[in-house]
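In: Okay, here's the prediction I keep looking at, along with the sequence it came from:
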Amino acid sequence: MEPLNILISAYACRPGEGSEPGVGWHTIQEVAKYHNVWVLTRQNNRPIIEAQLNQNPITKVQVIYCEPPSWLRPLHLKKKLVYLHYYLWQIAAYLVAKKLQETINFHIVHHVTYVRHSTPSFLALLPIPFLWGPVGGGESAPKAFWKDFGWRGIMYEIMRDIARTLGELDPFVKLTAQRSILARGTTAETTQRLRKLGAKNVEILSQLGLSDLEITQLSKLAESPPKIIRFISIGRLLHWKGFHLVLPAFAKAQLPENAEYWIVGNGPERSRLETLAKQLKIDDQVIFHNQLSRAETLTKLSECVSLVHPSLHESGGLVCLEAMAAGRPVICLNLGGPALIVSEDVGFKVEANNPDQVINDLANAMTILANDNHLWKQKSDRSRARVKNLYSWQKKGQELANLYEKIHNSNNSV
């Protein structure tokens, strides 16, 4: 394979982190094994990236740090304004890339992060093939579940939907979709929106992965199956995470008397969940842990039989991958990113028609896993194999490098 010159846009890009920064870093790290890579990213990523590259140089990577005008930089420090900073950063990145293109002759430009479909990438305006994503954000909590959100939760969902709709009306978002040679969505919901925006070539692909080192470390947790029936949910305690659905399901499931349900994380829903546990008379079996370090969280995970992840809208679901790599079958809703990551042979995907139905089906899944050791072992082994086969960053990087080659050859043959 002859190395190509690849320009990558990675607003979020930091080694040693999960979520979006991890997606950005792992993508460039793996692609650089095959091609020459130039990365556009934020200035505030410089210290950690340069420290990593000084310790472990990557010869085929050049990092270009760019920012909007200095008076706009404080925007990224304010959570509510970060997406405005991100939008303006896209313009700055395009201006830098346009000058670079005059001397470097990039073969392909790839937008990697943010994983967000409702903000444009002005790099699509460059006169070279543009690969968009995977991008997400097209997911919404089914309306049947809104009645349990409270007025704050409902307002959050309304404002989220409005913001996404306004983003999709942006002519530059439509132009980004229309100029993409391939647009990848993280979920079925997002791929539908990409097509409506005008993307002609669309496919579904999770943005998530685990390094081979992470897969090896997590697989060691699978070597010691838990002796007590415990279920665990991990994440911020927010209305759309759906933890309020798991508590009545746990109360309803046919479980041993010493069974427990652990919740790891902090958030505004904490008091509501504690009250609900008392009302259901399971507060002696429900244990709330505060937000823990990754190592502490994984230790807790290893002491449980299954991750219950009832998120009502999510484009990713990294914790599902981590649980599967640790041999812990995942019980999730058949929505968003988790529905793509988890297949029926490795876990349970519960349809999300209404709260009562979800509670019943979650309870049934917990009952089955708690009382069928053979099935648990089957799903545990298959979970580990699925992560290794489909979600290794090494394999994803190789597939992406091959895709670049395919796009380049196809473009040259036209």
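Out: Looks like it came in fine.

In: contacts, neighbours, all on C-alpha from now
Out: OK.

In: Enumerate the positions of the helix or strand containing residue 405 that are buried.
Out: Taking DSSP states H and E as the criterion, residue 405 maps to helix 393-413. Within helix 393-413, the residues that count as buried by 16 or more other CA atoms under 10 Å are 393-397, 400-401, 404-405, 407-408.

In: how about those in JSON lines, adding distance to residue 314?
Out: Conversion of the buried residues of helix 393-413 to JSON lines gives the following (distance: CA to CA, whole Å):
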{"residue": "393", "distance to residue 314": "21"}
{"residue": "394", "distance to residue 314": "24"}
{"residue": "395", "distance to residue 314": "24"}
{"residue": "396", "distance to residue 314": "21"}
{"residue": "397", "distance to residue 314": "23"}
{"residue": "400", "distance to residue 314": "23"}
{"residue": "401", "distance to residue 314": "27"}
{"residue": "404", "distance to residue 314": "28"}
{"residue": "405", "distance to residue 314": "31"}
{"residue": "407", "distance to residue 314": "29"}
{"residue": "408", "distance to residue 314": "33"}
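
In: all helices for the stretch 301-414 of the chain, in order.
Out: 318-325, 336-341, 355-371, 373-390, 393-413 (DSSP state H, counting those that start in this stretch).

In: Which strands and helices lie in contact with the third one?
Out: On a contact count with 3 or more CA pairs under 8 Å, 6 or more residues apart in numbering; DSSP states H and E, helix 355-371 meets helix 243-252, strand 348-350, helix 373-390.

In: Let me have those in TSV, adding distance to residue 193 as columns.
Out: What follows is these, written out as TSV (distance: least, CA to CA, whole Å):
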stretch	distance to residue 193
helix 243-252	28
strand 348-350	23
helix 373-390	25
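
In: For the spatially most central residue of the chain, which residues are in contact?
Out: Taking CA atoms, centre = their mean as the criterion, residue 316 is the residue nearest the geometric centre of the chain, at 2.6 Å. By CA atoms under 8 Å, 6 or more residues apart in numbering, residue 316 lies in contact with 186, 206-208, 336-338.

In: Against that first model, consider the following:
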Amino acid sequence: MTLKVILIAANLDPEDVGEALLAFHWASQIEKWADVTLLTQHRRGQSDLQKFLPNTKVISWPAWQLPAKYERLDAGLKPGYVKFWLKVRRWLKEAVKLGEEIDIIHQLTPFGLRYPPASIKTNIPYICGPKGGSLPTPKGFAAECGSDSFASKFRVLDNLLFNISPIHRMTFQNLDVLLGIDSGVKDRLGTIKLRNFEVMLEHGVEEADIVARKVEHSKELTLIHVGRGVRTKGLRDLVRAMSLLKDRPWIKLISIGFGPEVDICQSLAKSLSVEQNIAFLGRVAHKVVLDTYSYADVFTFPSFREPSGGVLFEALSKGLPVITCNLGGPGEIVNDDCGIRLNAENPDQLAEDLAVAIISLDEDRDRLMGLSTGAIQRMNDIGLWSKKMAWLKNLYEDRHDKASRTIYS
């Protein structure tokens, strides 16, 4: 039986980046084995989605957007989601009233936990996610996060929303299943009671993307950090760690990314006299990032407020061992077979622990090679789209069967 699925995505665009592109990957995978109707919205200048999703019935409304100069604020706050949320609920209520055949409703985006699903009370299973985010900043890092964007500061209100907002409580409790990017999502919802919760990472890779690396024996140890130039990505902690490794000049760090934090880190590297061991590449083409993975030895990503982990999927797929923080998405993605997970209590502690972790891999190259093999295995286990979709299809069928037995019992 081919399931009839309503997919909901507030932003979906194969020609964009981030959440919009990832939502497209999900939709393009699901349309291979389900009869899909997509409810979405289109932004200014966006191409017609139908040509990218030929097996999907696309229903799209114009997106309400802030002016282009406020693009970052628009992406962070998503003020247009309220209008989309109302339209989706209206559409679903009308479809149910008309008796349209629907087996599963699955809302993909927004991935952010603070945005309530558009769920309605119905016997049709409503699945939402993967959702994540709303991670608190560890108290020890709060003083150095003053340069966070205006939109990100709203994160402190998330806990309040989950505990007092009747809309959040109603719509999350209407769900049949919530998919969380990490196991802590359920706890961050506070007193909201969920019917069913499953962990499901939002990123995926094709089998062809997974490439075992050829490890060359060399005294040098090359670290790579890839991320936006914001404090939470942990680049400043890596620079401080490099200052603790001055007696190992063969350890080098490559930074890829741009933003105000990168400028701060360049100045910090000079003040700590480690600028000669750190290459700040700034904004580069994606091909350059992939090429850099091929000759780096360790992916260092000590982000202490990371809801996701797309760059981790990229790095692990190229056989790179990872040093990261045991929080959010990275804490779920990385295990002891493919990397090292650190606590994030304060900047001094994290820098010291990073240095210790880096030294441990520098001194034990056999372990480094073992973690590289483990990275490939980890992606084969949790990263392949084919396995993710097999799991999702089973979930759809299970929830549909249980709903049918309840209706006809």
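Out: All right, it came through fine. As the structure is a prediction and not an experimental result, all values here were calculated from the model.

In: TM between them?
Out: For these two chains in superposition, a TM-score of 0.90 is obtained (TM-score structural alignment, normalised by the length of structure 2); 400 aligned residues with a CA RMSD of 2.4 Å.

In: that older thread, for the contacts of residue 316 of structure 1, which one is nearest residue 76 of structure 1?
Out: residue 207 (22.9 Å; CA to CA).

In: how about the aligned residue in structure 2 for the closest one, secondary structure?
Out: In structure 2, residue 207 of structure 1 lines up with residue 202, judged by TM-score structural alignment. What DSSP: H, G, I helix; E, B strand; the rest coil gives for residue 202 of structure 2 is coil.

In: Assign the closest residue to residue 202 of structure 2 other than its chain neighbours to helix, strand or coil.
Out: Spatial nearest neighbour of residue 202 of structure 2, chain neighbours left out: residue 130 (5.6 Å); criterion: CA to CA, 6 or more residues apart in numbering. Per three-state DSSP, the secondary structure class of residue 130 of structure 2 is strand.

In: who touches residue 130 of structure 2 in this structure?
Out: So residue 130 of structure 2 contacts 108, 111, 178-181, 199-202 (CA under 8 Å, 6+ apart).

In: Between all of those residues, which two are separated the most?
Out: Greatest spacing in the contacts of residue 130 of structure 2, by CA to CA: 108 and 199 (14.1 Å).

In: What's the match for residue 39 of structure 1 in structure 2?
Out: In structure 2, residue 39 of structure 1 lands on residue 38 (TM-score structural alignment).

In: Pull the number of nearby residues for that match.
Out: 23 (other CA atoms under 10 Å).

In: go on, the one 3 residues further on?
Out: Residues within reach of residue 41 of structure 2, counting by other CA under 10 Å, total 23.

In: host element of it?
Out: Short version, using DSSP H and E: residue 41 of structure 2 is in strand 35-42.

In: Same check on residue 124 of structure 2?
Out: Counting by DSSP H and E, residue 124 of structure 2 is part of no helix or strand.

In: check contacts around it.
Out: 102-105, 400, 403.

In: now structure 1: which of those match?
Out: Mapping the contacts of residue 124 of structure 2 onto structure 1 (both residues aligned by TM-score structural alignment, their matches' CA atoms under 8 Å) leaves 102-105 still in contact.

In: for the residues you listed, which one is nearest residue 5 of structure 2?
Out: residue 104 (4.9 Å).

In: what do we get in structure 1 for that closest one?
Out: Match for residue 104 of structure 2 (TM-score structural alignment): residue 108.

In: surely its match meets residue 126?
Out: No. Judged on CA atoms under 8 Å, residue 108 of structure 1 makes no contact with residue 126 at a distance of 9.5 Å.

In: More neighbours: the two, which one.
Out: More crowded of residue 108 of structure 1 and residue 126, by other CA under 10 Å: residue 108, with 21 against 16.

In: Please name the residues that touch the more buried one.
Out: 5-7, 128-131, 404, 408.

In: picking up where we left off before, kindly state which of the helices of the stretch 301-414 of structure 1 is positioned closest to residue 141 of structure 1.
Out: Residue 141 of structure 1 lies closest, by CA to CA, to one member of those: helix 336-341, at 9.6 Å.

In: mean per-residue distance, that closest one to structure 2?
Out: Taking mean CA distance after the TM-score superposition for structure 1, the mean distance separating helix 336-341 of structure 1 from the aligned residues in structure 2 is 0.5 Å.

In: so what does that helix touch, helix or strand wise?
Out: Helices and strands touching helix 336-341 of structure 1, by 3+ CA pairs under 8 Å, 6+ apart, are helix 318-325, strand 330-333.

In: Pick the most buried one from these.
Out: Of all those, strand 330-333 has the most neighbours on average by mean count of other CA atoms under 10 Å, namely a mean of 28.

In: Report the aligned residue range of structure 2 for that one.
Out: Aligning strand 330-333 of structure 1 against structure 2 (TM-score structural alignment) gives residues 322-325.

In: Other residues contacting the matching stretch?
Out: 298-304, 312, 315-316, 330-331, 334, 338-344, 354, 357.

In: so how far is it from its chain's centroid?
Out: The chain centroid and the centroid of stretch 322-325 of structure 2 are separated by 15 Å under CA atoms, centre = their mean, to the nearest Å.

In: average gap between it and structure 1?
Out: Averaged out, stretch 322-325 of structure 2 is 0.4 Å away (mean CA distance after the TM-score superposition for structure 1).

In: who touches the aligned residue in structure 2 for residue 288 of structure 1 in this structure?
Out: Taking TM-score structural alignment, the alignment pairs residue 288 of structure 1 with residue 280 from structure 2. Listed by CA under 8 Å, 6+ apart, the contact partners of residue 280 of structure 2 are 254-256, 262, 266.

In: Which ones among those residues lie within strands?
Out: 254-256 (DSSP state E).

In: Does residue 184 of structure 1 belong to a helix, a strand or coil?
Out: Going by three-state DSSP: residue 184 of structure 1 is strand.

In: Now it. Nearest residue, chain neighbours left out?
Out: Closest to residue 184 of structure 1 by CA to CA, 6+ apart is residue 134, at 4.4 Å.

In: ok so, going back, looking at the contacts of residue 130 of structure 2, which has the most residues close by?
Out: Ranked by neighbours (other CA under 10 Å), the contacts of residue 130 of structure 2 are led by residue 181, which has 30 neighbours.
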